Each structure stands twice: as C-alpha cells, then as structure tokens.
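[1] the following comprises the amino acid sequence and a computationally predicted model.
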Amino acid sequence: MSSPTRYARCASPPPSHHRATTTPTGRPTKARGRPAMNVSAHVDTFARDHLPPPDQWPELRFDLPELRYPERLNCAAELLHGPPDDRPVFHTPSGDTWTYGTLRARVDRLAHLLTRDLGVVPGNRVLLRGPTTPWLAACWLAVLKAGAVAVTVLAQQRPHELRTMCEIAEVRHALCDIRAVDDLAKAEIPGLRITAYGGDAPDDLFHRTAPDTPYRAVDTAADDVALIAFTSGTTGRPKGCMHFHRDVLAIADTFSKHVLAPHVDDVFAGSPPLGFTFGLGGLVIFPMRVGASALLLEQAGPKQLLPAIAEHRVSVLFTAPTAYRAMLAELDGYDISCLRRCVSAGENLPAATWQAWHERTGLRLINGIGATELLHIFISAADEQIRPGTTGVAVPGWQARVQDADGAPVADGEPGLLAVRGPVGCRYLADPRQREYVREGWNITGDTYVREPDGYFRYVARADDMIISAGYNIAGPEVEEALLRHPDVLEAAVVGRADAARGQIVVAYAVVREGVVRDAEALRAFVKSELAPYKCPREIVFLDALPRTATGKLQRFRLRTDGDQQ
C-alpha cells in the first residue's frame, strides 16, 4: 500500500473552476446506462468493491452539457477553486466570517493532518460528527480532497445507530466535535480511531502541527465514491447510499443552477444539518459552486431562523414545511425583506402553507422532492412556473414518470409510483434492497404521485411504511426494535398519524408484561436513550394485545385507522 503522503504528492493540481464541463464521463457498456468505470485513485477499494452489480444500476443520464464531466475530478478541489481569497464563504451566529482564502488554507492543513498524522489513505471511510459549523464543513472538504470517503452523521444519533453505520461502511477513522464525542465513544466500535476537534487536549485535531503548504488534491476519478449517506428503510436497518465526486457537482449543476438560480452575493441558511444531503447541498455545495456564502447555524429551529435571517441578511433559505408554518406566527417581529428564495423539501408542502407564506411575505415557496438515494432535489419549479399543491416538474437534467407496480407508465391523472432517472442514481452499499429501489433502469422513490396532463407532478402519499415528521424520515420498525429492547415490553407497533403541525407524528402501541405500571414517559425516555430524539414516539398507547390476522400478521392499517379517528 502506498503511503498517503506519497500518494497525495503524485496527484494532479486542482482543476480550474467549472472546468468540469468539457468531456463525457465514461463510455456506456452493455449494462443499461452504467458508464465504464474509470481507473480509481482509491488505495482502499472497499467502496468500489461494494457497489451494486452492473445489472442493478439505474440508467444514468448526462443530457446537459454541464453534466459531461472529465474522467478525473476531485469535487472538493472544484468547489474550493475559483472565488477570490477575500470573498466570504461561511458566517457564524457569533459574527465570525470565514473567507474562501481562510477555508482553502484550513482545508489544506486538515488534509495534511489526515494523511500524515492519522494515516488516512484514499478510499478510507471517515466518519464526521458534530453540529453544523464551518469546521465540520472544512473537515468534509478535507476528507474529499484527500481522496477519502466522507460519512457524515447526525450529532443526535445514539451509540446503537452509530455502531450499525460504522459496521456497514467499515469505518475506521472519525473526526468528531468534542461536544459530540461521548455517544461515539460509548458505541465501542472495534478499530475506530476517534480524533476530536474543538477541545483543549494536546492531541485535539486543531492543536496538531501541520505544514502551511497547499495540499494537492488526490487525482480521484469522477466515479470514485466521495461520500456515503445513510438513510433508514422501512425495515429500520439503515442503507448506505454511495455517491461519486461527479454526483456532488451534478446536484449543483441541475437543481441549483436551473431552478434555484443563486447569485454570487447570496447568503444561504437553513435548518437541515450537514448529515442530511438536503443540508449538505443547500448549505455547502450550492453556495460554493457559485462562490456565494452560507450562514451555518448550530441551532436552526423556527425560533432561531427568523432572527438569524434578519440579522445576517439571509437571501436563500432551506427548511421544511413544518418550519415555514411555525414561522408564520412570528413574522411581524422580524425584517426578512432580504429573503428572495425559500426552498421547501423533506415532506409534502400543502397548498395552504404555500398560500399563507406567499400572502404574508410575497415570496413563492420553491417546493421540491429529493431523496438521499439521489442526493438532492429532482422535481421542482420556481417563480411563475410554481403551481401550489404540486411539487413541480422534472428538474432539467432529470426525467420522471408515474408507473404501476409492474413498471408500466400509467395515464395522466392516475396515481402510481414515482420513477426518476438522471445524472445521479441509487447505489446502495452491499444491500439487497437495491433491487427494490432500482427497477428497469428507474429509481423508484417510494412515493405515490399523479402526473397532471401538463407535466406537473402532484404528491399523493408514501407508498411504504416510512413516517415523515417535520421533514425527518423515520422507519417505524426501527422505533419498534428500540421499544422491544426495554425489558418490560412484550410487543410494539409504530405508525404515523396525521398532524397539522408536523405532517405526521410517531405513535407507538405497546404491550407490556402483566403487572407492570404502564408508564409512557418512562418508555419515551428509554427510546430517547436508544435513538435520535426526533424518532421518539410523541404518543404511546398501551394495549392488551396488538391487532393481528388469523395467521398472526400485524394489522398496521387498523392502528392507523384507529389513530386517525381519535
């Protein structure tokens, strides 16, 4: 195995800004739409070795000229290169501002530390954990520039969740904000080397000495894996979604360029953390692609967003419908005239919420649907093309249709499964559920939609058991498993219930041992110790027995129906 320092020294210089639009990426093979794989720069080949087999890939489309990336491409170098050193890139609530020059220097220093001190080689998976700060963004860029694979997780996630993700991705390195180290250490992940940052210890990442010289980006292939983003499936076991260096740029060169249309002077902000690809795109990739800046908020709930928008003159906002609804009641207290773009995703945007926001602010919410499997938004509309009550149309560079369970397109006006394809596609990390998500070259998102005769797509419902609450995807079976780890719980079933404020809430039905006190708050506290707090049931209902069929199959529909009638 080559040493990391030697490998980095052999790499090509960073590409010029936006030069990645000249030649196609790879040649099609007999497998539908799968390009011939370029020579990898990875020394650790785990990620490429665990890509789905060729016949399970979706068809990839590179229809726009800007999507025809060169065969060698490092997306971190591409995002970092271009803007003048003195242009702002990241702002903090305390008033600190990082410039592009500062960010470039700090990313290079971190990349030197990764490869020289920590022994990270191209292809290694590096876990990133912490609140949304410029330092977390810098670590993400450094990992990619060094040719490694970023695995960014939520600071809220608990040891059990962290251990599972690290096992799936065989993670051996972690960079963690000192404030989020405890749960990661408690996970007791074999072979994981945790390096903290932001603390006072001598071995803290920021206190280590490193060269002040530029770090030459590893000459990664455009189709080398750059990041693994985890999402929960309806079975509750997380799925690792592998995305390439070219994919990182493709979401900026489709949705951001053609729908969002950002300006160089825009200031981005939003509620989704960088562990969600919605936040990674909206707060790092999109602003950096055009040389703009972002306000990175550690606390970004509705109560924090409005004063932050007013104080820092935010012009582009990313959050969920739940937050827009919550902010309506507080708008009079803040000057948000600086806003010009408001993006809503993560859950369905009701027409009533769109209308209320428009009436109060004059701003047209840009609705959109994205997926971790596809990295970001692929159906949307902006400005006069917006039609309240619909999600929009296929984003330039993407194709979408509605089909039946057998894969045949259904007539306009008829409900069916949403199927999409474009420059990014689902590639699960060694997961048999790849066959469920990709069918006949199309990515099947798990949503039921209707296509209107004029091409607009209208959301109907989720086609699976995923619960979407305040923009978070929550797998009922995962919450059930957590409840069942409590020694007093014999049976558990978790469903989503419609809720005006959050879209849905998590409701748990539990059967406990005879003679045990039915203490809902104690059970909620137990679940919070096992899972991220947003997955905790808002309500726990105790039953003597769960409804089942004669063959013993759980009848979830009865629980949903009973709950909706309450």
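    Cool, got the structure. Numbering: from 1, shown residues only.

[2] can we go C-alpha only for contacts and neighbour counts from here?
    OK.

[3] measure residue 326 to residue 441 for me?
    Shown here: residue 326 relative to residue 441, a distance of 40 Å by CA to CA, to the nearest Å.

[4] skipping its backbone neighbours, what lies nearest residue 340 in space?
    Nearest residue to residue 340, sequence neighbours excluded (CA to CA, 6 or more residues apart in numbering): residue 315, at 5.3 Å.

[5] try it against this one:
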Amino acid sequence: MAHTAHIDTFVRDHLPPAEQWPELIFNRPELQFPEYLNAVDQLLDRAVDEGDGERQAIIGKDVSWSYAELQRQVNRIANVLVQDLQLQTGNRVLLRGMNSPMLAACWLAVLKAGGVAVGTMPLLRAKELKDIAQAARITHAICDESLAPELQLAAESCETLTQVIHYGGTGELEKLAADKTDEFAAVNTAAEDPALIAFTSGTTGIPKGTVHFHRDIMAMCEVFPRHCLKPTRDDVFIGTPPLAFTFGLGGLLCFPLWARASTVLLEKLAPEPLLKAIEEHGATICFTSPTAYRHMTPLVPEYNISSLQKCVSAGEALPTDTRDKWREATGIEIHDGIGGTEMIHIYLGSSPEDYRAGALGRMLPGYIGMIVDEQMQPLPTGEVGKLAVKGPTGCRYLADERQTDYVVNGWNLPGDAFYMDDDGYFYYQARVDDMIVTSGYNVASPEVESALLAHPAVAECGVVGVPDPHRGQVIKAYVVLNVDYVGDDEMTAELQNFVKNTVAPYKYPRQIKYIDALPRTETGKLQRFKLKQI
C-alpha cells in the first residue's frame, strides 16, 4: 500500500498488519483493476461519459434523477465538502439518513472527493453514534435534519467531529450546493485507498468497523451481479436494506449504477408499502430479508407486481418454507446468498437455475471455500464444520484485535457452520455460535426455526440453546404467533409434536416462550443473544 491519495492516513495507519490480512485472489479477467481507481468515477462518471447521461438513475419521493443529474448533484456536494467544510482526502464522513436519493448522492460525493464514508443506521442512538465516531475518528458528518438530535448529542463528546451539515428540513446542504459549480474531477485515489468503513450490524452486540477499498466496491459489482443476478440496463431495483448496510449499498446503489439501470430509494419500507412501491414504480428486482418475504407473501394478491422478475434474499438464512410460499404466490424463485459486512457482499449463492433443494448455493466465481475443523483442517464432504473463504475481498477490521479471530492462515472465517456435497453445493446449518449441543447431539437453530415456521400458527420464531444440568443444553423456542392463536399449554404441545414429526425428534424445543416480537437489528437479522436475555 505504498501509493495513496490520502492526506489524512488515519484509516490506512490503523489497518491490521499485512500478515493478518486475508489472502486476496484476483484470478479472473473482470477482477483485474488498475493501480489507481475511484469507484465513483467507474460507477457514475463513466456512465455519463459513455452516453448514458439521460438514462434514469435514481427515483425517490417526489424526486427522479438521470445519470447526468445525479452526477451534477454529486459534484456540487463534493464542492461543498471541499470548499466549505475543508474536507481533506482520507477524512472520515459519517452519513446519517433514511434511504433517499440525497443520501445516495452524499455517499457518492464523499468517495469522489477522496473521503471515507461511514454509513450509520437511522435508528442508532447517541451512544452508538458516539462509539462509531470515536472508533473511526470521524471528522465530518452529513445528516438528515430530522435525525439530527441524536447526532448532536453524540458530537458533544467527539473531539474530532468538527464539521456537521444537514440536508432536508431547512435545506442547509442544498442551499450551499446550489451555489456551487456542477463540475468536480474525481480524486485519483489508489485502488487500495479506503473508501468506506462498514460497521457490523450487531448480532453479537459488539459492532466492529470493517474497512473496504475503492477496489472492493468494484469487485463486489463484478461478482454477484455479473455472475448470479445478471441485471440489465432496463431493470428497476427496489428494496428495504439501508444503504449503511453493505447488502443495501450494493443491491440498491452500486449494482444498479454498475448495470446502468435505475433504483428506487424510499424511506424504510414495511412489507405492504414495499409491495405498493413495486407496483407503482414497475420494479423488476427486489432486495430484502427472508422475514420481509414471509410477511409479504399473503399480501401479494392485493397488488399488481407483475413487473417483478428477480428477488434477492440475504442477511440471514432463508427458510425453505418461506422460499416455497413466495414461489407459490409469485412464481419467482428467490436468489439466495450469504455475504457479510467483512466480505462487503455476497460470495456464496444460487440463481434459480442453479438452485439445489436445501443448499444455499455454490461459491461465486472469484471465491473459493472449504469446510474446516477447529484446527483449520479440511473436512470431508457431508461433515459439518466452519466455512472458510477467500477471494477478491476480505476482512480488515479497523484497529480491532478480533482480526485474528476472523482471518486465520489467509482464510476468512465468517462464523457460519456448513457442510458441502460432492458437487460443491454448500448447506447452511447455523452461525457457529448458534449450534446447540443437547445430550450429545448437534442441532442447528435455523433448522428448528424452519420446522416451526411451517406451522400455520407461527408468524416468527427464534431458537437458542439454554443451559440444562442433565443435557448440557436444551432447545428453547421464542415464538410470535399469528393472530387468532393462543400461546397456551395446548399450543406448546401441538408445536412440539409438529416439530417431532417434521425433523428428528431430538430436535424439538423442550421449552417454548411466546413473545410479541423478536429482537432484530435494523437490517432484519435476528439477535439470538438478546433472546437469551429475555
């Protein structure tokens, strides 16, 4: 990493030492990148330069920008950052807002100006924002005015955060931008200059900052969309994941721009408003969580979503029952995949034509994977162990000792338990931490959850292992019932028997607790560690 365009080298200086990096593989033609690379130049400026300026790029509430209009907006904001807020290359810029064209333009402007974008979930409170700001030594912040109070509280204890500007409301940023030229040459960043710090969404309660380079952004565009999703210029993307979540950043901003398609960015969408928006905008590709697909399924007949052609699920395991019911309701087989903040996006998945029942999929082109034991020794096919993966992207935590837990011998260890068949298909079992050992049997939480979800009374559920003096652990299910069902002893017995008749009897939940809602991250992931605290 000798070359850099960064004056402020804080992020580069706080990367793990080189020996703790994962081995990176660039063994395909589309993964050959130049030494200097600015992702926004590749995703946006090239689109305009090559004649796509008038194509529709981003649609929001009462807003629709072509590629050329988006470029002009990005350039004006970049000029505000440099001229009014004295942004230096390498400075960290915290972004706080709901999904919208303006938030997307701000993210693109930060990277174009050579800054490092730090997206944050809209629901984060002052303490969480303070922790992120201090860990990343945030210098600047761009915030939706409606979300300003929590950031203001956080900023009081963050000495490095000296420049805060708001958009929306009184339109502080918009007014400054209106007076700026709409020309701005992208900073000639090195391909390995940090572009973003993505903080994990907190399924373990302790978020970590993962650094990704300009090259990583382009690499994620050259893998899942190119080889699995295969979008066209005429596609209209839509979905629910926040842009602060790399699943959303790729699926709702970078992938559409890479394909010269368009994207619909609306504030947080519940299942029914999402269906309505798909109908209204003629969306063709949807990115959302398994939970959202499950909730949308019974509502499908109420909306005309005939434009929808492809659906992508990630973030947590997709239950077979959810996949089947969505296909029955829409005729669409879901693109399933697993990725992670540390890897930036999906590295293992399946397209409908490559789907094998029960399997999550195969390694996408550019990535390789294996199943290993605790000593990092490869396991034979059919045996459950830890997934190890390497490819063109990988984990680099910002000043975090947990780097050596995630990267071992050059392999990324995402913390997932899988087994692999002879054809290279991977079968997800659970997060390694969510494997339950009861009376000597290994039980995967998602398998029990999938069995419970097939019962008509169950709206949602989460399964964990709890200590037991006789069995080591017993399986406990936390269940959210559908309306008109009562969580009594009779229901408990019915659900237990249902599971016994669906999977091996030793996998049934010996304890069931009925709750009103499951604890989830803002990205929709189930927080099993919080279930254990209920």
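    Nice, thanks for sending it over. It should be emphasised that the depicted structure is a prediction, and the values quoted were computed from it without experimental measurement.

[6] could you get me the TM-score between them?
    Scored against TM-score structural alignment, normalised by the length of the second structure, the superposed chains reach a TM-score of 0.81; 458 aligned residues with a CA RMSD of 2.8 Å.

[7] residue 326 and residue 441 of the first structure - which one has more neighbours?
    More crowded of residue 326 of the first structure and residue 441, by other CA atoms under 10 Å: residue 441, with 21 against 15.

[8] the stretch 151-300 of the second structure: strands as residue ranges?
    Here the stretch 151-300 of the second structure has its strands, by DSSP state E, counting those that start in this stretch, at 163-167, 194-199, 209-213, 236-239, 262-264, 285-288.

[9] stretch 105-116 of the first structure vs the second structure, mean deviation?
    Superposed on the second structure, stretch 105-116 of the first structure shows a mean distance to its aligned partners of 0.4 Å (mean CA distance after the TM-score superposition for the first structure).

[10] what residue of the second structure matches up with residue 197 of the first structure?
    Aligned by TM-score structural alignment, residue 197 of the first structure pairs with residue 167 of the second structure.

[11] now that match: how far from residue 90 of the second structure?
    The gap separating residue 167 of the second structure from residue 90 of the second structure is 23 Å, by CA to CA.

[12] which residue of those two possesses the greater neighbour count?
    residue 90 (27 against 20).

[13] give me every residue that touches the aligned residue in the first structure for that one.
    By TM-score structural alignment, residue 90 of the second structure lines up with residue 123 in the first structure. When contacts are counted by CA atoms under 8 Å, 6 or more residues apart in numbering, residue 123 of the first structure touches 41, 42, 43, 44, 45, 46, 47, 147, 148, 149, 225.

[14] tell me the secondary structure for the fourth one?
    Spelled out, that is residue 44 of the first structure. Put simply, residue 44 of the first structure is coil when judged by DSSP: H, G, I helix; E, B strand; the rest coil.

[15] tell me which residue of the second structure lines up with it.
    Counting by TM-score structural alignment, the partner of residue 44 of the first structure is residue 8.

[16] likewise for residue 67 of the first structure?
    So, by TM-score structural alignment, residue 67 of the first structure is matched to residue 31.

[17] grab the nearest non-local neighbour of the spatially most central residue of the second structure.
    Centroid-nearest residue in the second structure, with CA atoms, centre = their mean: residue 247, separated by 2.7 Å. Nearest residue to residue 247 of the second structure, sequence neighbours excluded (CA to CA, 6+ apart): residue 345, at 5.9 Å.

[18] count the neighbours of the one you found for me.
    29.

[19] could you look up the SS state of it?
    Classified using three-state DSSP, residue 345 of the second structure is coil.

[20] wait, what's in contact with it?
    Applying CA under 8 Å, 6+ apart to residue 345 of the second structure gives the contacts 220, 246, 247, 250, 338, 339.

[21] identify the residues contacting residue 525 of the second structure.
    Per CA under 8 Å, 6+ apart, neighbours of residue 525 of the second structure: 203, 315, 316.

[22] quick one: contacts for the last one?
    For residue 316 of the second structure, the contact set (CA under 8 Å, 6+ apart) comprises 289, 290, 338, 525, 526.

[23] that one -> the first structure?
    That one, residue 316 of the second structure, aligns with residue 347 by TM-score structural alignment.

[24] thinking again about what came up before, between the contacts of residue 525 of the second structure, which is closest to residue 178 of the second structure?
    residue 315 (38.1 Å; CA to CA).

[25] could you measure from that closest one over to residue 436 of the second structure?
    21 Å.

[26] cool, residue 118 of the second structure as well?
    From residue 118 of the second structure to residue 436 of the second structure the distance is 35 Å (CA to CA).

[27] between these two, who's got more neighbours?
    Remark: of residue 118 of the second structure and residue 436, residue 118 carries more neighbours, 26 against 23, as counted by other CA under 10 Å.

[28] how about that one: what's its closest non-neighbour residue?
    residue 94 (4.7 Å).

[29] surely that neighbour is in a helix?
    No. Under the criterion used here (three-state DSSP), residue 94 of the second structure is strand, not part of a helix.

[30] residue contacts, it?
    Residues near residue 94 of the second structure by CA under 8 Å, 6+ apart: 117, 118, 119, 120, 133, 138, 140, 141, 142, 143.

[31] is the last one in contact with residue 166, as I believe?
    Meaning residue 143 of the second structure. Yes. Between residue 143 of the second structure and residue 166 there is a contact under CA atoms under 8 Å: 4.8 Å.

[32] these two: who's more crowded?
    Taking other CA under 10 Å, residue 143 of the second structure and residue 166 do not tie; residue 143 has more neighbours (25 against 20).

[33] which SSE is the counterpart of residue 336 of the second structure in the first structure in?
    Correspondence of residue 336 of the second structure to the first structure, assessed by TM-score structural alignment: residue 367. According to DSSP states H and E, residue 367 of the first structure maps onto strand 366-370.

[34] for that strand, packing partners?
    On a contact count with 3 or more CA pairs under 8 Å, 6 or more residues apart in numbering; DSSP states H and E, strand 366-370 of the first structure meets strand 341-344, strand 377-380.

[35] winner for burial among those strands?
    strand 377-380 (a mean of 26; mean count of other CA atoms under 10 Å).

[36] matching residues in the second structure for the helix or strand following that one?
    Sequence-wise, the next helix or strand downstream of strand 377-380 of the first structure (DSSP H and E) is strand 393-394. Strand 393-394 of the first structure corresponds to residues 362-363 of the second structure when matched by TM-score structural alignment.

[37] tell me roughly how far that stretch lies from the first structure on average.
    When the first structure is overlaid, stretch 362-363 of the second structure sits 0.2 Å from its aligned residues on average, using mean CA distance after the TM-score superposition for the first structure.
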